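# kindly return the folded structure for what I paste below:
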Amino acid sequence: MCESLPSPATLKTFSRSQPFFRTLLVSRSRTPLAMNLLLASFSRLKCLRVLDLSHLWNIESLAPQIGHIKHLRYLNLRNTGIASLPKFVYKQLNLQTLVLSYNEKFTLLPSSIENLKHLRYLDLSNTGITILPESICSLTDLRTLKLKSPKLKMLPKCMRNMRSLRHVEMYPDHAKLTGMPVGIGELTSFQTLSLFVVSPTREFAGIQELGRLHQLKGLLMIKGLRHVPHQNDAQQANLMSKNLSELYLLWSGDGVDVDSSQEINSKEVLEGLQPHANVQKLWIEGYPGVIFPSWVGSSTALPTLTSLTLNDMPNLEGWSSEHLLPSRLKALRIGKCPKLTLPTLPSSIEKLTVERCNDPTLSSVENLPHLSFLEVFGFDEIETLREVPLGNHTSLETLYIMNFRKLKSLSNNLENLTTLANLRIVGCGELDSISEGLQNLASLQDFRLCALPKLKSLSLQALTALQILELNTCRILDVSVVEFQHLVALRELKLRKLPQLTSLPEGIRNVTTLENLEIWSCRSMTKLPEWLQHLPALVSLKIQDCHADLHKRCEKDNGEYWPKISHLRVYNEIAF
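Modelled structure (predicted):
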C-alpha cells in the first residue's frame, strides 16, 4: 500500500517486479511526475486484481493506460473528483467491486453498466446521480447497492429482476425519493433495505410488498404512512416477522403536512405496524392520532427497547391503556406533542429531550438518578429554573435550556449539578443576568450562550475548569467587564454576533491557555490589541464577517497586523 505516491526512483524499482503485482492501493498524490510514472506503468500490470485510487483528488478522469488491465476485480475511485468513467471500465468483465462514492460531479451512470455481469458490489453514495438506468437490472449477481445519494429521485422500475440483491442502503432522510418500484417484494433475499417510501399512486409499490421480505434486519425507515388506508394493509407489511433493531415510522416524509382527516384510521394503521420484540430503537413522527395503540413503547411488546422518539404529534394525548415504558429504556425524546401527558418514566433513562409537551413544570424529569443528558425547550410559561426539579440529578453531565421565552432567572437550582460538563442556554428572551446558579459548577467545561437579547451581565469567576466559551447574539451584554481572567483552563473562545464589541476585552490577555479565538460578525470591531500576539498558547485566529477595516488589517502579507499574527493559523474572510 502506498500512503502517498512513491518517489520516481522507487517507482523504477517497483516497475521491475510489477508484472506480478495483484494489489495496488494509493491514497494520495503529491507530485505530477510521480503520478505520471505510476500511470505509465499500468499497461504492464497484467496480473493486477485490486486497484484503489481513492482520495486522489487530482486525477479527475482515468488514464487510458488502466484499460490495459484485463483481469481487474476491484476498482475504488472514491473521492477522486471524476465526472464520468471511460468506456474501457465497462469492458472490465471480471470486475466484482466498483466504488464511485463521494464524487459529486459524477451525475450519469450509462446503460453500459449492464456489461459488468459479475459485479457484486456497487457504491454510488454521495454522487450527483438522480436516476439509475434500467439496464442496471441486468446485474443479476449484484449483492450490495449503496445509494446514499441525496439527489436520487427514483429507483429502476425493473428492480425485481435483481434476484441476488441483499443490501440496498439509502439515506433515511432521502427527501426526493417518491416511491418504491413495483415488485420489490419479490427480492426475498433482502437483508438490508434502510428506506421504504409509500406512495399514493399505483405506479409504485404498496406497503404490502414489505410482507415477503422476512430476512430484513438492522434499520428500516418507512415514510409516507399517510398513504396507508387500512389496518389490513399495514398488517401485510408483517413487521413482526423482521428482526429489526431500529424502526422509524413517519406519517409524512414528503414535505406535506398530515391532514386531520387521517386521524380516523391512524391508530389502526399503527396497530398493524407492531414490530418484532427485539426492536431497540423506535422513532414515530407525524402520527395524527389522539391515542397510541398499547404496543408503542410497551415494556411487554418491546422489552429490549432502549431508545424512543415521539415527534411532531399535535393531537396525541397518551396511550389507550395503563402504560409502563420498558425498564431498559435509556434515551427518550418527546418533541412537539403539546397535549401528551407523559407516563411515569423508568429510572433507567440516561438521555432525555422534552419539547413542548403537556408538562408545564417539567415534573417528568424528577427521580431519574442515572440521567446524564437533559435537553428541554419550548416551555414558555417557566420564569425561573426554581420551578424545574433539577436538584437530584447528581449524574447530569449535559444540560441544554432552549427557547424558554419567559425565563428571567436561573436561580440557584443549578448549584447541585457538580458533575455538569456542558451547558447551553439558547433563546431565553427575558434572561438579563447570569450570575447565580453557577457557583458550584466546578466541572463545567463547555458553556455556550446564544440569542439572549436582554442579557446584561455574566459572572464566570467560579468556572475554573471551563475550556470552551461561546457568546453568541447577546447584543447588549457588556463583554468588556466579563471576568475572562478567571478562566484558567480556557482553550477556545467564540465571540459571535456581538455588535456592541469594539475591541477585545482586556481580561483575555491573562488567559494564557487560550488556543483558538474566533471573532464572527462583530461588525463594530476594527482593531486587534497589541497584546494578542503575546498570548503564549494561541495557535488559531478566525475572523469572519467583521468590519472591513479589521479584515484589511489582517490580510496575508499586506495587512498592518500580518507581521503580528503570521505565526498563527489565520482564517480571514468577509462574505457580506
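# from here on, just use CA atoms for contacts and neighbour counts.
Will do.
# contacts for stretch 376-394?
353-356, 360-363, 365-371, 400-419 (CA atoms under 8 Å, 6 or more residues apart in numbering).
# just the buried residues of those.
Neighbour counting with 16 or more other CA atoms under 10 Å marks 353-356, 362, 365-371, 400-419 as buried within those.
# now do the strands in the stretch 301-450 of the chain.
For the stretch 301-450 of the chain, the strands defined by DSSP state E, counting those that start in this stretch cover 307-311, 318-319, 331-337, 351-357, 373-377, 398-402, 422-426, 433-434, 446-450.
# between those strands, which one is closest to Asn278.
Judged by CA to CA, the one of the strands of the stretch 301-450 of the chain that comes nearest to Asn278 is strand 307-311, at 12.3 Å.
# now Leu273, nearest residue through space, not along the chain?
Ala234 (5.6 Å; CA to CA, 6 or more residues apart in numbering).
# can you tell me how far the one you found is from Ala277?
17 Å (CA to CA, to the nearest Å).
# neighbour-wise, which of those two wins?
Neighbours per residue (other CA atoms under 10 Å) separate Ala234 from Ala277, with Ala234 holding more: 24 against 21.
# in terms of helices and strands, where is Thr10?
helix 8-17 (DSSP states H and E).
# against which helices or strands is that helix packed?
helix 32-40 (3 or more CA pairs under 8 Å, 6 or more residues apart in numbering; DSSP states H and E).
# just want the angle from the helix it packs on to helix 8-17.
Helix 32-40 and helix 8-17 are oriented at 10 degrees to each other (axes from the mean of the first three to the mean of the last three CA atoms, to 10 degrees).
# after helix 32-40 comes which helix or strand?
strand 50-52.
# can you show me the helices along the chain?
Counting by DSSP state H, the chain has helices at residues 8-17, 32-40, 231-236, 263-271, 548-553, 562-565.
# distance to Gln215 added to those helices, as TSV?
Below are those laid out as TSV (distance: least, CA to CA, whole Å):
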stretch	distance to Gln215
helix 8-17	47
helix 32-40	44
helix 231-236	15
helix 263-271	22
helix 548-553	59
helix 562-565	60
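# just to revisit the earlier point, ok, the residue nearest to Leu273 to Thr309 distance?
Taking CA to CA, one finds Ala234 at 21 Å from Thr309.
# cool, Val290 as well?
17 Å.
# and Pro346, by the same measure?
15 Å.
# next: Gln235.
22 Å.
# can you check Leu247 too?
From Leu247 to Thr309 the distance is 11 Å (CA to CA).
# who's more crowded, these two?
Leu247 (23 against 18).
# with adjacent residues omitted, what lies nearest to Pro453?
Nearest non-adjacent residue to Pro453, counting by CA to CA, 6+ apart: Cys474, 5.3 Å away.
# list the residues that contact the residue lying closest to Leu368 once chain neighbours are set aside.
The spatial neighbour of Leu368 that comes closest, neighbours along the chain excluded (CA to CA, 6+ apart), is Ser347 at 4.9 Å. Contacts for Ser347 (CA under 8 Å, 6+ apart) come out as 327, 367-370.
# hmm, 7 Å instead?
If you count contacts by CA atoms under 7 Å, 6 or more residues apart in numbering, Ser347 has them with 367-370.
# please generate a structure for the following sequence too, so the two can be compared:
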Amino acid sequence: MLDDLCPNMSLKKLRIEKYWSRQFPTWLIELQLPNLVEVNISCGCKHIPPFGNLQFLKNLSLQSMGGITQMGAEFYGYGGFPSLQKLILERMHKLEEWSEYHGVDELFPKLQSLKIFCCPNLKSMPRLPTIQHLEISQCNGSILSCMGTLTSLSVLRVGNLNDMAFLPNGYIRNLTSLTKLKITQWTQLQSLPGNEMQHLEMLRSLTIEWCNNLASFPSEVGHLNSLCFIRLLGCPSIIWQPEELIQILNSVHQFQIQICGNKVNLRGQLQHLHTLKGLSLIGAHVSSIYKYNKGYENPELSICCCDELQSLMTAEVANSAQLEKLYIDGISNLTTLPDWLQHLKSLRLLTTRNCPRLERVPMDLKNLHMLEDLRIVGCPQLESRCETQTGKD
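A predicted model of the protein is given here:
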C-alpha cells in the first residue's frame, strides 16, 4: 500500500513510523523525492536508501532499524550528504560498523549535530570534520575512541556507557574546541582523567549528574565558568578535601553541587565561599528529602547528612557572605537556628522544613533587613510560640 502512496516530488518533509516491511517502497529506494529537507524513519527494513544523494537534506533521523548491521557506500550514495546538518541514530541494536567511504569527495561537509542513542554494538564512526554537537547514550564505550578526530566539537554529552569505569587516556585530550561537557547516568564511572581535562582549555561548562560511583574529581579543570555536580539517589560517593572544594567553587562563576556532610567536613569553611548565594542544608540522604524539594529553586550548594549547623560558619567572618537563599530541611536534632544567620545581611529567603525539635527562632532575625520570605513548615514545637498575639515569638 505504501508503494502506491508515492508523494508529490516537491515534498520537503517525510516521516514514516512503525513501518515493519522488509524493504522500503520503490519511490524511496530510488529517491524520487529529490527536494526532501527532513526525513524521519522508524522501520524494520534491512537496507538503507542512498540518502546521501539528497542534495537538500538537512535533518535525518533513523530509528528502530534493527536489521541494519553496517552503514557505508549504500548509505552515502554518490553525494555524501552535501547539506546534512543534523543526524540522529536511535535504537539500531545490530548496527556494528559506520565506515568511512572514499567514493565521494567529502562526507558530511556541513554536519553540525550528531545524536547516537541505544546503539550498543556500534564501535566506529567516520571522521566528521565540521561537527559541533555530539550526544552518545546507551552505546558501547569503545565508540569514544573515535572522538579524538573531532577537533571542531564544541558540545559533548555522554551517558549510560556502563561497560566502562574510566575514560581511557587519549579519548578527549584532542577536543581543543570543547566548551561544554555533560556526563550523565554513567553509573560505573569512577573517575575523570585529570591529565586529559587539563588540555581542554576552552571548556567553560562541566555537568556531572547521576554518576553514582564517581569517587574522585580532578583538582584542575581548566577555566570553567559553570560547574554542576548533581546526584539525586543516596549520598554522593565523591570525597572532597574541604580546601580543594572551596578553591574550585570560588574559581567558577556558577556552580551547583551536592555533597555529603559525612564525607566532607566543611566546619568553619562556608564563610570562605565568597560568591555563594544559594545553600541547602539537609539532615538525611538526598533521596529521602528530594520529594520535599520539588518546589525549591536549585541551590548552588546542597549538603546532605548535615546535622551540625552551628559550626559551618564563623560568625566573625560571616559578614562578608553573599548568601541570598537558605534552605534547612529534615534536621531532626535541631533545636534552634544557628547564630551566624544574623550576619547574613544579603539573605532574602529562609525556609525551614521538617525539623520536629526546633523550639526557637532567634530574635536577631529581625536585623536581616533584606529578608523578604520566611517559611517554617513541619516544625510543631514552634506552633504555640508563633500563635498570633499570644505566642512568645
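# tell me how the two chains score on TM-score.
Overlay of the two chains. TM-score (TM-score structural alignment, normalised by the length of the second structure): 0.69; 343 aligned residues with a CA RMSD of 4.2 Å.
# could you dump the strands of the stretch 301-450 of the first structure into TSV and include distance to Glu573 of the first structure?
Output for these, formatted as TSV (distance: least, CA to CA, whole Å):
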stretch	distance to Glu573 of the first structure
strand 307-311	39
strand 318-319	51
strand 331-337	37
strand 351-357	36
strand 373-377	34
strand 398-402	30
strand 422-426	26
strand 433-434	32
strand 446-450	22
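# minimum distance to Ile508 of the first structure: which of these has it?
strand 446-450 (16.4 Å).
# next, the angle strand 398-402 makes with the closest one.
Using the same axes, to 10 degrees: strand 446-450 of the first structure against strand 398-402 is 0 degrees.
# how close does strand 446-450 of the first structure sit to the second structure?
Its matched residues in the second structure lie on average 2.4 Å from strand 446-450 of the first structure after superposition (mean CA distance after the TM-score superposition for the first structure).
# give me the buried positions along stretch 67-74 of the second structure.
67-73.
# for stretch 240-253 of the second structure, that is, sorry about that
Buried-residue list, stretch 240-253 of the second structure, by 16+ other CA under 10 Å: 240, 242, 245-246, 248-249, 251-252.
# distance of the residue nearest to Pro453 of the first structure from Gly429 of the first structure?
For Cys474 of the first structure, the distance to Gly429 of the first structure - CA to CA - is 10 Å.
# overlap in contacts, those two.
452-453.
# quick one, which of those two is more surrounded?
Cys474 (23 against 17).
# all strands for the stretch 251-393 of the second structure, in order.
Using DSSP E, counting those that start in this stretch, strands in the stretch 251-393 of the second structure cover 254-260, 278-282, 301-304, 325-329, 349-353, 373-377.
# let's have these in a markdown table, adding distance to Asn169 of the second structure.
Listed next are these as a markdown table, based on distance: least, CA to CA, whole Å:
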| stretch | distance to Asn169 of the second structure |
| --- | --- |
| strand 254-260 | 26 |
| strand 278-282 | 36 |
| strand 301-304 | 31 |
| strand 325-329 | 41 |
| strand 349-353 | 45 |
| strand 373-377 | 49 |
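# so which of those strands gets nearest Asn8 of the second structure?
strand 254-260 (51.6 Å).
# in the superposed pair, what's the mean gap between the closest one and the first structure?
Strand 254-260 of the second structure sits 3.9 Å off on average (mean CA distance after the TM-score superposition for the first structure).
# helices or strands next to that strand in the packing?
Contacts defined by 3 or more CA pairs under 7 Å, 6 or more residues apart in numbering; DSSP states H and E place strand 254-260 of the second structure against strand 226-230, strand 301-304.
# specify, as a residue range, where the longest one falls in the first structure.
Spelled out, it's strand 226-230 of the second structure. Using TM-score structural alignment, the residues of the first structure aligned to strand 226-230 of the second structure are 445-449.
# buried ones in that stretch?
Applying 16+ other CA under 10 Å to stretch 445-449 of the first structure flags 445-449 as buried.
# let's have those residues in CSV, adding distance to Leu145 of the first structure.
Below are those laid out as CSV (distance: CA to CA, whole Å):
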residue, distance to Leu145 of the first structure
Gln445, 43
Asp446, 41
Phe447, 43
Arg448, 42
Leu449, 44
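# and the two most separated of the residues you listed?
Gln445 and Leu449 (13.5 Å).
# next up, the contacts around the equivalent of Phe108 of the second structure over in the first structure.
Here Phe108 of the second structure is matched to Pro326 in the first structure, going by TM-score structural alignment. Counting by CA under 7 Å, 6+ apart, Pro326 of the first structure touches 297-299, 303, 305.
# 8 Å - rerun?
Contacts of Pro326 of the first structure by CA under 8 Å, 6+ apart are 297-300, 302-306, 346.
# Gly289 of the first structure and Ser266 touch, don't they?
Yes - in this structure, Gly289 of the first structure is within contact of Ser266 by CA atoms under 8 Å, at 5.7 Å.
# and the counterpart of Lys351 of the first structure in the second structure, how far from Leu203 of the second structure?
Under the alignment by TM-score structural alignment, Lys351 of the first structure pairs with His133 in the second structure. Going from His133 of the second structure to Leu203 of the second structure by CA to CA gives 14 Å.
# when these two are compared, which one has more neighbours?
Leu203 (24 against 19).
# ok, and the closest non-adjacent residue to that one?
Thr179 (3.9 Å).
# next: Glu515 of the first structure.
Leu538 (4.0 Å).
# which residues sit in contact with Leu325 of the first structure?
Here Leu325 of the first structure is in contact with 297-299, 343-346 (CA under 8 Å, 6+ apart).
# pretty sure the match of Lys351 of the first structure is touching Thr151, no?
No - using CA under 8 Å, His133 of the second structure makes no contact with Thr151, being 11.4 Å away.
# about what we covered before: can you pull the contacts of the match of Lys351 of the first structure?
Going by CA under 8 Å, 6+ apart, His133 of the second structure touches 112-114, 153-156.
# check Ile264 of the first structure too.
Contacts of Ile264 of the first structure by CA under 8 Å, 6+ apart are Gly289.
# and the residue nearest to Asp549 of the first structure when sequence neighbours are not counted, how far from His547 of the first structure?
Leaving aside its sequence neighbours, Asp549 of the first structure sits nearest to Thr526 (CA to CA, 6+ apart; 5.5 Å). Here Thr526 of the first structure is placed at a distance of 6 Å from His547 of the first structure (CA to CA).
# with Val296 of the first structure instead?
54 Å.
# rewinding a little: PyMOL command to pick out the buried ones of the contacts of Leu325 of the first structure?
For the buried members of the contacts of Leu325 of the first structure, the matching PyMOL selection, counting by 16+ other CA under 10 Å, is:
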select buried, resi 297+298+299+345+346
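# quick one on the thing from earlier: ok, so of the contacts of Ser347 of the first structure, who is nearest Lys12 of the first structure?
Closest to Lys12 of the first structure, out of all of those and judged by CA to CA, is His370, at 62.5 Å.
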